[in-house]
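Student: My questions concern the predicted model and sequence given below.
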Amino acid sequence: MSTIDVNNLLSQMRQMTAQVRPAEIAPKLAPIGAETLGKPSDFSSILKQSISAVGRTQMEAGRMAASFERGDPGADLGRTMIAVQKADLSLRTVVEVRNKLVDAYKDIMNMPV
């Protein structure tokens, strides 16, 4: 049975979100302290923000890829490839977070009462 360190998980999510969109997302995330750990709404809001950031990252990468494919004059291959890689990394991270949460839920449900 594995244990999940919530503070470490949230810290990693914040770091990844800040790397994806530093100016847009990072200021919106409220700092999590000991007084807010017990509130499920805070974790769920952070999770929702992270998932929406992944969606925006994927949409931006798709827009940049389509722009490059059309041959638009402002399209840059390097920036497009970086955006696509960021979108892929952020999606894989969200999937792994989901997998860890599902595993934790299964472990809790299998605990004897």
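Tutor: Thanks, I have it. Numbering: from 1, shown residues only.
Student: Please make it C-alpha for all contacts and neighbour counts, starting now.
Tutor: Will do.
Student: Which residue, other than its chain neighbours, is closest to the spatially most central residue of the chain?
Tutor: In the chain, the C-alpha nearest the mean C-alpha coordinate belongs to residue 50, at 4.0 Å (CA atoms, centre = their mean). For residue 50, ignoring the flanking residues on the chain, the nearest one in space by CA to CA, 6 or more residues apart in numbering is residue 17 at 6.6 Å.
Student: Pull up the gap between that neighbour and residue 57, please.
Tutor: Going from residue 17 to residue 57 by CA to CA, to the nearest Å gives 10 Å.
Student: Now the top helix by length along the chain: buried residues?
Tutor: Longest helix in the chain by number of residues (criterion: DSSP state H): helix 77-109. Under the neighbour-count criterion of 16 or more other CA atoms under 10 Å, helix 77-109 has 80, 83-84, 86-87, 90-91, 93-94, 103-104 buried.
Student: then this one, side by side with the first:
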Amino acid sequence: MKLGGIDNSQINAMVAQLKAAAARMESAVPIAASGVGGINGEATAPAKLDFADALKASLDQVNTVQTTSQELGKKFALGDDKVSLSDVMISMQKANISFQTTVQVRNKLVSAYHDIMNMQI
């Protein structure tokens, strides 16, 4: 049966995918991190996320992407047959996008810092 151009089986398939994704997310969360079900029924504190660690991991990932892009460019320039021009260009664009994203995050952090410093107490 069709409802407004969408087949009922497609809707059921989408609902099944959403339920499967929700079940995977629930099973991936450890009991201690969920804040319930500690020892003797006591609630445990959720795991802390460290901003410095997240920022360092992000910067390391950007560095890795840029290094990979440079290596592919060198291999292509040296005439390696396994590296195509499209691979080099795509990796360079990924490196550029990740770097530009990092710069924008840095700009937002600096702006937030200035806003906080300019607040009157």
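Tutor: Looks like it came in fine. Please read all numbers here as calculations on a predicted model, not as lab measurements.
Student: on that earlier part again, what stretch of the second structure does the longest helix of the first structure fall on?
Tutor: Alignment note (TM-score structural alignment): helix 77-109 of the first structure is matched to residues 85-117 of the second structure.
Student: circling back to that earlier point, helices or strands up against the longest helix of the first structure?
Tutor: Using 3 or more CA pairs under 8 Å, 6 or more residues apart in numbering; DSSP states H and E as the contact criterion, the elements in contact with helix 77-109 of the first structure are helix 6-20, helix 40-70.
Student: try 7 Å this time
Tutor: With contacts defined as 3 or more CA pairs under 7 Å, 6 or more residues apart in numbering; DSSP states H and E, the packing partners of helix 77-109 of the first structure are helix 40-70.
Student: which non-adjacent residue is nearest residue 66 of the second structure?
Tutor: Using CA to CA, 6+ apart and skipping the chain neighbours, the partner closest in space to residue 66 of the second structure is residue 95 (5.0 Å).
Student: scratch that, residue 86 of the first structure
Tutor: What sits nearest to residue 86 of the first structure in space, not counting adjacent residues and going by CA to CA, 6+ apart, is residue 20, at 6.6 Å.
Student: ditto for residue 68 of the first structure
Tutor: Counting by CA to CA, 6+ apart, the nearest residue to residue 68 of the first structure once its immediate chain neighbours are dropped is residue 75, at 5.0 Å.
Student: Confirm that residue 120 of the second structure sits in a strand.
Tutor: No - secondary structure of residue 120 of the second structure (DSSP: H, G, I helix; E, B strand; the rest coil): coil, not part of a strand.
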